[in-house]
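Colleague: what shape does this take:
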Amino acid sequence: MKRVLIIHGPNINLTGKREKEVYGEVNYEEINNMIKREASKLDIAVKIQQSNSEGEIINFIHSAENNFDAIIINPAAYTHYSLAIMDAIAAVSIPVIEVHISNIFGREEFRKTSVTASKCKGMITGFGPYSYVLALNAVKLLEDSIGG
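Modeller: Modelled structure (predicted):
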C-alpha cells in the first residue's frame, strides 16, 4: 500500500470560512474526508498535516523521506516566495505533487508564480478541493507506471 503525506499550508484550515468566492464553501474537514475516501478507493494510506508555519512545513517534508512514498502539498501563500520550502522539496527523493484549490494562474499577478512547483513532479491547480483527489490519482498512476 502506498503511503502519502498530505500537507496543507497556511490558512487552508479556514477553507469554507474565508474568501468563499475564491476557495468555495467546502470546509477543511470536508476536504480531508474527500481525501480519505479517495485514498481508501485507491488503496493509499494517507497522513494529513496542516501548518501555518513555514518551518513546520519544512519539517513535515523532511520527515516524509523514509516514511512515505509521495507528498501532496498545498503550500498556499508560501508557493509564491518560499525558497526554503522549495529547497526542502528538492532535498527529498520521493515525488511531490503541488496542488491548489483555486487556479493560481487566473488570479493576481503575484500568485501566478510558483517557486515551489519547479521542484515538484507536477502541479494540479484550479479544481477546488478535487485538486487533492486528482493528485491522489496521479500518485496511483505514478505507482502503476513504475510497477508499484
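Colleague: alpha carbons only for contacts and neighbour counts from here, please
Modeller: OK.
Colleague: helices of the protein, residue ranges please.
Modeller: Taking DSSP state H as the criterion, the chain carries its helices at 20-23, 28-42, 54-64, 83-91, 130-145.
Colleague: against which helices or strands is the last one packed?
Modeller: With contacts taken as 3 or more CA pairs under 8 Å, 6 or more residues apart in numbering; DSSP states H and E, helix 130-145 sits against helix 28-42, strand 70-74, strand 96-100, strand 122-125.
Colleague: I have a second one here; can you model it like the first so I can compare?
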Amino acid sequence: MPDTLHVLNGPNLNLLGTREPEVYGRATLADVEAACRAACERHGLGLVFRQTNHEGELVTFLQQAQGSVGVVLNAAAYTHTSVAVADAIKAVGLNVVEVHLSNVFAREAFRHHSFISPVARGVICGFGIEGYRLAIDALASSLADRRVS
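Modeller: Below is the predicted model of the structure:
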C-alpha cells in the first residue's frame, strides 16, 4: 500500500467553477481532484480527497489523516476563523501545506490572518488549482528527503 496524502477542502469549495469565477477560476472541484490524483500518482502516493462545509467534519478529517504523509489543506473561510482546525493540526502532528486559490493578501483585510499558517509547514496562495500540485510536490519532496536521511 502506498503512502497516503490527504487533500482536504473546506466550505464552498464544492461550488468551484461557478462561485465567483473571476476570483476562484473556472476549474471545478472534480478538476482539482483529477489534478491532485495525477500529482500523487507521479510521486507514487495514494490520495484521500475530501470536501466539507462543516467545521467539525473538517476537524474529523484532519484527525483521520494522522500518520499520513501529509495534508494539503484549503480550509477556505475556516482559515480565518477556526481555532479548532488549527488545534486539530497541532494535536495530531500533521505535516500540512495550507493552500488558497486566490492571493488572500490581495483581498479583504480579514483574509490576511490565518489560524492555520502558524501550524503549517508552508503556505501557497494565488496560483489557482496549480497551488495544489505545488503543495503535493513539496510534501513528496520532503518525504523523499526523509527517506534518504
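Colleague: and the TM-score between them?
Modeller: Here the TM-score for the pair of chains, by TM-score structural alignment, normalised by the length of the first structure, is 0.95; 147 aligned residues with a CA RMSD of 1.1 Å.
Colleague: for residue 118 of the first structure, list the residues it contacts.
Modeller: Going by CA atoms under 8 Å, 6 or more residues apart in numbering, residue 118 of the first structure touches residue 86.
Colleague: I should have written residue 68 of the second structure there, sorry.
Modeller: Contact partners of residue 68 of the second structure, counting by CA under 8 Å, 6+ apart, are 3-6, 94.
Colleague: how much space between it and residue 121 of the second structure?
Modeller: Counting by CA to CA, to the nearest Å, the separation of residue 68 of the second structure from residue 121 of the second structure is 15 Å.
Colleague: can you check residue 35 of the second structure too?
Modeller: When residue 35 of the second structure is compared with residue 121 of the second structure (using CA to CA), they lie 21 Å apart.
Colleague: now do residue 142 of the second structure
Modeller: Counting by CA to CA - residue 142 of the second structure and residue 121 of the second structure are separated by 10 Å.
Colleague: picking that back up, nearest to residue 10 of the first structure, out of the helices and strands packed on helix 130-145 of the first structure?
Modeller: Distance to residue 10 of the first structure, taken as CA to CA, is lowest for strand 70-74 among these, at 8.8 Å.
Colleague: what helices or strands is the closest one leaning on?
Modeller: Using 3+ CA pairs under 8 Å, 6+ apart, strand 70-74 of the first structure sits against strand 2-8, helix 54-64, strand 96-100, helix 130-145.
Colleague: deepest of the ones you listed, which one?
Modeller: strand 96-100 (a mean of 26; mean count of other CA atoms under 10 Å).
Colleague: quick check, residue 61 of the second structure in contact with residue 7.
Modeller: No. Taking CA atoms under 8 Å as the definition, residue 61 of the second structure is not a contact partner of residue 7, at 9.7 Å.
Colleague: the helices and strands packed on strand 70-74 of the first structure: which one's closest to residue 46 of the first structure?
Modeller: Nearest of these (CA to CA): strand 2-8, 4.9 Å.
Colleague: comparing the closest one with the second structure, how large is the average distance?
Modeller: Taking mean CA distance after the TM-score superposition for the first structure, the mean distance separating strand 2-8 of the first structure from the aligned residues in the second structure is 0.9 Å.
Colleague: can you tell me what part of the second structure that strand aligns to?
Modeller: Strand 2-8 of the first structure corresponds to residues 3-9 of the second structure when matched by TM-score structural alignment.
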